[in-house]
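# Sequence plus predicted model, see below.
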Amino acid sequence: MFKCGGVEVQYRNFGNTGIKVSALGFGTMRLPMFPNSNTIDQEKSIELIRYAIDNGVNYIDTAYSYQDGQAEIVTGKALKNGYRSKVYLASKAPVWEYNNEYDFDRILAEQMRRMNVNQIDFYMLHSLDANFWDNKVLKYNVLEHLYKAKRDGRIRYIGFSFNDDFDMFKWICDYWEHWDFCQIHLNYIDEEYQAGLRGLEYAKKKGMAVNIMEPLRSGYLANVPKSTQIVFDEICAKPVEIAMQYLWDKEGVSCVLSDMGSFEHINQNLEYAKVSSIGMLSGKRIMAIKKAQQTYINSRMIHCNGCYKCNRCPQHVMIPRNLEAINKIGIHSSVKVAKEFYDGSVALVGGSATDCTNCKWCESICPQHINISHWMRKLPELIK
């Protein structure tokens, strides 16, 4: 346990590595941006990252693709002035960018230059699924290059983040004996989605650390539908509190990643993290989660997590924000709210759904396998 500024941060074992990481990790996929822009507010982002570190967070997670590469650059700047030695730095290899056996080393070198580091503590193959595994990882001998990078000290521990079904997850875990950790999508709504709870249990048995991404389902579990909020009001609990506790309650969870865009979010999550522990949920809270699962499922949400891999649409459609407009209908039970968001936000930062030509490029790269072109055609009808 680490105490700073009155906040006590719990630490957890990171699989069989012998390392302890903070129960709460700082994710950089959604660093704050300037209004109506795709440019990160570097000054504010650096302040947020350092504030989290000063208060005990020791795990910083970024990736080559986050916010068009800006996130790694900002992360590197935040870790200057002595902050690098205070944290474990995690980043991810964009396997979809590999077109030959030389790309692994080229891109890793680029990432290390971006972040101005000579070693990355935790390095993942990003968003593995059956397609990337067969046509990128195996085709270009990526595992051999990955293990060489560990042997020569460019990286310390090897892992992967995952976006496919449980059978594929199990196959990847069993294929190679050198995995140290993995990162999976999990929250109380998505227990059976992708690797799910079965994946958590399987990795734990193999001695792998398991990091959790999307604990708030891209923020949708922080702003829940009214029917779900009523359930939490009955036990005097906040939606974010319940979502994070659901994960910390589970043995095998090493670190829960949160993309925290404000000091308020950091302080809130730190307060929840300081009392986190395995088996922490009471019977009332477990029952409330079961009720919330059903009410939330009835809102029919799209699984977009705002990763922005589809942000290079040939027609410049701002796909994540268009999908967010659809999800706002379910969250707020209001077409008006969704239309206001669509009219006031989507058009200001990129193309709208009506610009979609159904080329399906986005669907070929979407880690959540969303039928994006279908929803682009449907959105104008939904917000009439």
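Structure's in. What do you need? Residues are numbered from 1 along each chain as shown.

# use CA for all of it now, contacts and neighbours both
OK.

# List the residues that contact the residue positioned nearest the centre of the chain.
Nearest to the mean C-alpha position of the chain, counting by CA atoms, centre = their mean, stands M213 at 3.9 Å. Neighbour list for M213: Q183, I184, H185, L186, V256, L257, S258 [criterion: CA atoms under 8 Å, 6 or more residues apart in numbering].

# let's bring in a second one:
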Amino acid sequence: MKTRKNVKNTDELSILGFGCMRFPTQGGNIDEPRATAMLHDAIKKGVNYFDTAYIYHAGKSESFLGKALAGGLREKVYIATKLPPYMVKKLENAKKIFRTQLERLQTDYIDYYLLHMLTDKPMFDRLQALGVMNWLEELKEKGTIKNIGFSFHGSKTDFELILKAYPWDFCQIQYNYMDENNQATKSGLELAGTMGIPVIIMEPLRGGKLVNNLPEEVKKTFEDYKEVRSPAEWALRWVWNHPQVTVLLSGMSDEAQVAENIRIAGEVEAGALGVEELSIFDNVKKILYEKTKIPCTACGYCMPCPAGVNIPGCFSSYNDKYLLSDKMARFKYMQTLGALSVQPANASQCKECGKCEAHCPQNIQIRVQLRQISKEMEGIFYKPLVGLVRKFLRIK
């Protein structure tokens, strides 16, 4: 496992970090025996950075991680977790959340603590006005928090404003070969590097979109290269090619992903991609930009929907229609969005309350997109047809 040094404090961090948002599940809950084995295997092979959050896995990720690291492993790794700003109306809210996080994680200190999902400078200013930053600094002085940072989902301009507004110990951004010019952007990554601020990368595979269901043209572009590499390996190598990247987070959900990612993380070097490899990415990006309709990463921050809409599911089905030119797209949409379930989750269930849009890291106009999806994927005969079938099957 390769490491890169945190220039702020000399921590030797594994270049592969374990993202704790997509653990394997069983019956809707974390499959703890399996996930524990995966975590232990990753630690044994050199992974030492684990990223979780107060809200991941409906609040169960931190508790699971605490149990998995019990028995002496806690001291061998760095834990990163996050404070959700939208749940902080006053300083006491933040303090209560933090106490809960320490209890869940079974620890008395957090190595890397982040303000979760900042989207603009005013959000940071509000937290600062509440006294959150002063309080975090007090915790840092006591050693209860080792590093103060933030994760970001907003515009390049706001990222730079936030970056310059506080002496951050680190930051976390979304970055992959499709988002080089989105959100923080390449220039934001380079600015952080210039300022000596370590950068943690999230969504290197865009929530799996850069691996699963890729168009045949993209697969062929990768396959024509002289070395055999999976789409995931191509995407990860692209991120690690940037010297400003300290840690790349991967939300690994099965054993094969852990094994592959660890193998790659033992081989890569910053700046190692050649001209031919970089030209392959140019061709792939051109193909995908032409086909992707909605830039959703399936992060789930928009959920749950009060009306029951499976927003990421709707977007995924809609994107797949264009990415895959799938003739069965409408049928799969009906099938996966619960047309015949007790609680349908299709786009036309949307009541346009707008709650989801306030939490979307990609700033997607979700209500507008759901209207379009309803029009294209359902049409005028969808509800009458589904209604008849539900009545015949006696589904209330």
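Looks like it arrived, so ask away. Computed from a predicted model, the values in this text were never measured in an experiment.

# Let me see the TM-score of these two.
Here the TM-score for the pair of chains, by TM-score structural alignment, normalised by the length of structure 1, is 0.92; 373 aligned residues with a CA RMSD of 1.8 Å.

# follow-up on the earlier one: take the contacts of M213 of structure 1 and keep only those in strands.
Counting by DSSP state E, the contacts of M213 of structure 1 place Q183, I184, H185, V256, L257, S258 in strands.

# rewinding a little: from L210 of structure 2, how far out is the aligned residue in structure 2 for the residue nearest to the centre of structure 1?
Residue correspondence to structure 2 (TM-score structural alignment): M213 of structure 1 is matched to M202. Distance of M202 of structure 2 to L210 of structure 2, computed by CA to CA, to the nearest Å: 13 Å.

# Could you do I15 of structure 2 as well?
From I15 of structure 2 over to L210 of structure 2 (counting by CA to CA), the distance is 20 Å.

# Equivalent analysis for M21 of structure 2, please.
Counting by CA to CA, the gap from M21 of structure 2 to L210 of structure 2 is 18 Å.

# can you check N176 of structure 2 too?
Separation of N176 of structure 2 from L210 of structure 2 (CA to CA) stands at 9 Å.

# Those two: who's more crowded?
N176 (24 against 21; other CA atoms under 10 Å).

# R229 of structure 2 corresponds to which position in structure 1?
Looks like R229 of structure 2 aligns to A237 there (TM-score structural alignment).

# give me the number of residues near that match?
Residues near A237 of structure 1, counting by other CA under 10 Å, number 14.

# now swap in the one 5 residues further on and tell me
Number of residues near I242 of structure 1 (other CA under 10 Å) recorded here: 22.

# elements contacting the helix or strand hosting it?
Using DSSP states H and E, I242 of structure 1 maps to helix 239-248. Applying 3 or more CA pairs under 8 Å, 6 or more residues apart in numbering; DSSP states H and E, one finds that helix 239-248 of structure 1 contacts strand 253-258, helix 263-273.

# Please name whichever of the ones you listed is nearest to E8 of structure 1.
With distances scored as CA to CA, the stretch of those nearest to E8 of structure 1 is helix 263-273 (8.0 Å).

# against structure 2, where does the closest one fall?
So helix 263-273 of structure 1 sits over residues 255-265 in structure 2, by TM-score structural alignment.

# which parts of that stretch are buried?
For stretch 255-265 of structure 2, burial by neighbour count (16 or more other CA atoms under 10 Å) applies to E255, V258, A259, N261, I262, I264, A265.

# mean deviation (superposed) between that stretch and structure 1, please.
Following the fit onto structure 1, the mean deviation recorded for stretch 255-265 of structure 2 is 0.8 Å by mean CA distance after the TM-score superposition for structure 1.

# Trace A203 of structure 1 over to structure 2, please.
Superposed on structure 2 with TM-score structural alignment, A203 of structure 1 falls opposite A192.

# what helix or strand is that match on?
Using DSSP H and E, A192 of structure 2 sits in helix 185-194.

# ok now that helix, how far from the chain's centre?
Here helix 185-194 of structure 2 is found 19 Å from its chain centre; the criterion is CA atoms, centre = their mean, to the nearest Å.

# Now do the strands in the stretch 51-200 of structure 1.
Applying DSSP state E, counting those that start in this stretch to the stretch 51-200 of structure 1 gives strands spanning 59-61, 88-93, 120-128, 155-162, 181-185.

# elements contacting the second one?
With contacts defined as 3+ CA pairs under 8 Å, 6+ apart, strand 88-93 of structure 1 has these neighbours: strand 59-61, helix 103-115, strand 120-128.

# redo that, cut-off 7 Å
When contacts are defined as 3 or more CA pairs under 7 Å, 6 or more residues apart in numbering; DSSP states H and E, strand 88-93 of structure 1 sits against strand 59-61, strand 120-128.

# Mind reading off the mean deviation between the longest one and structure 2?
For strand 120-128 of structure 1, the mean distance to aligned residues of structure 2 following superposition is 0.5 Å (mean CA distance after the TM-score superposition for structure 1).

# again, but for the first one
Comparison of strand 59-61 of structure 1 with structure 2 after fitting gives an average deviation of 0.5 Å (mean CA distance after the TM-score superposition for structure 1).

# Point out the other helices and strands that that strand packs with.
Strand 59-61 of structure 1 packs on strand 24-27, strand 88-93, going by 3+ CA pairs under 7 Å, 6+ apart.
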